[in-house]
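Asker: this is a predicted model, with the sequence first.
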Amino acid sequence: MKRKASAVWNGSGKEGQGALSTQSTVLNNTQYSFKTRFEDGVGTNPEELVAAAHAGCFTMQLTFNIDGAGFTATDIHTDCDITFENGAITQSHLTVHAQVDGISQEKFDELVAHAEKNCPISKLLNTEISVTATLN
């Protein structure tokens, strides 16, 4: 399986602007610029997209882990905070809240730890990854 996305940039780094598109067209000439990355502009930026990808990938991996352990999650909500410092992503912190009937905290923590290390985006990132998980 392969997935595709593209970026187009026009102009200088600080004054120019770009557009991002994905194969699925969920992003279709979505605006990004210096202002959306480093200031308060309207549009997206690479770090925000990495955060969305990591939150989505981790949540899906955790869901499969919970299913595989014989439980069903009623709800899983994951936030991802990406830290961008000195030109590098230095940390990805996941905060997950889940409702899973009948699961013990110990089993839940085991499944979270597995998802943290084994979702494909975690494997891709060469940075510190941490998780705060709450079982409701």
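Answerer: Sure, I can see it.
Asker: from here on, just use CA atoms for contacts and neighbour counts.
Answerer: Noted.
Asker: list the contacts of the residue nearest the centre of the chain.
Answerer: What sits nearest the mean C-alpha location of the chain, by CA atoms, centre = their mean, is His54, with 2.2 Å. His54 makes contact with Cys80, Ile121, Ser122 under the criterion CA atoms under 8 Å, 6 or more residues apart in numbering.
Asker: so the second one is in contact with Ala51, correct?
Answerer: No - at 9.8 Å, Ile121 does not count as touching Ala51 under the criterion of CA atoms under 8 Å.
Asker: next one for the comparison:
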Amino acid sequence: MDRNATAVWKGNLKDGTGTLDTQSGALKGLAYSFKSRFEDASGQSGTNPEELIAAAHAGCFAMQLSHFLAENGTPADKLDAKAVVTLVPGTGITGSAITLVGTVPGIDDAKFRELAEKAKAECPVSRALGAIKVSLDARLA
């Protein structure tokens, strides 16, 4: 199974602008720029590659954990996963920190954390991010 996205960039690094499109159409003409990547911490000037990696990581992790919880006989009512991807200019992406709050009836804290750690290790995006530190802070609601 292949998925694709297209980036079009015009101009130089600092003054140029780009757009992103995804195969599904979920992103179509989504703007990104040097400012949105390195200068605007508010995120209001457009997206950036790190934000998209964070979204992919949070989504993949939550899906993987939902599978493990269902296999355990304790399906989740809700998994609220947030990934924060850290970019150090001049160094690169150094980590992805997942914070999770789960609403999972019938599970104890130890088993929940065990399955969350397993999902962190086994979700395909975590595996793809193997060159960086991936951390997890998981708790039940």
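Answerer: Cool, got the structure. None of the values given here were measured: they were computed from a predicted structure.
Asker: mind putting the contacts of His54 of structure 1 into JSON lines with secondary structure?
Answerer: As requested, the contacts of His54 of structure 1 are exported to JSON lines (DSSP: H, G, I helix; E, B strand; the rest coil):
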{"residue": "Cys80", "secondary structure": "strand"}
{"residue": "Ile121", "secondary structure": "helix"}
{"residue": "Ser122", "secondary structure": "helix"}
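Asker: could these be laid out in CSV, adding distance to Gly68 of structure 1 and neighbour count?
Answerer: Putting these into CSV (distance: CA to CA, whole Å; neighbours: other CA atoms under 10 Å) gives the following:
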residue, distance to Gly68 of structure 1, neighbour count
Cys80, 24, 21
Ile121, 20, 18
Ser122, 20, 20
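Asker: ok, these in structure 2: which stay?
Answerer: With both residues aligned by TM-score structural alignment, their matches' CA atoms under 8 Å, the contacts of the contacts of His54 of structure 1 that structure 2 also has are Cys80, Ile121, Ser122.
Asker: show me what the second one lines up with in structure 2.
Answerer: When the structures are aligned by TM-score structural alignment, the residue of structure 2 matched to Ile121 of structure 1 is Val125.
Asker: just checking, its match touches Gly59?
Answerer: No - here Val125 of structure 2 lies out of contact with Gly59, judged by CA under 8 Å, at a distance of 9.1 Å.
Asker: now do the shared contacts for these two.
Answerer: Contacts common to Val125 of structure 2 and Gly59, judged by CA under 8 Å, 6+ apart, are absent.
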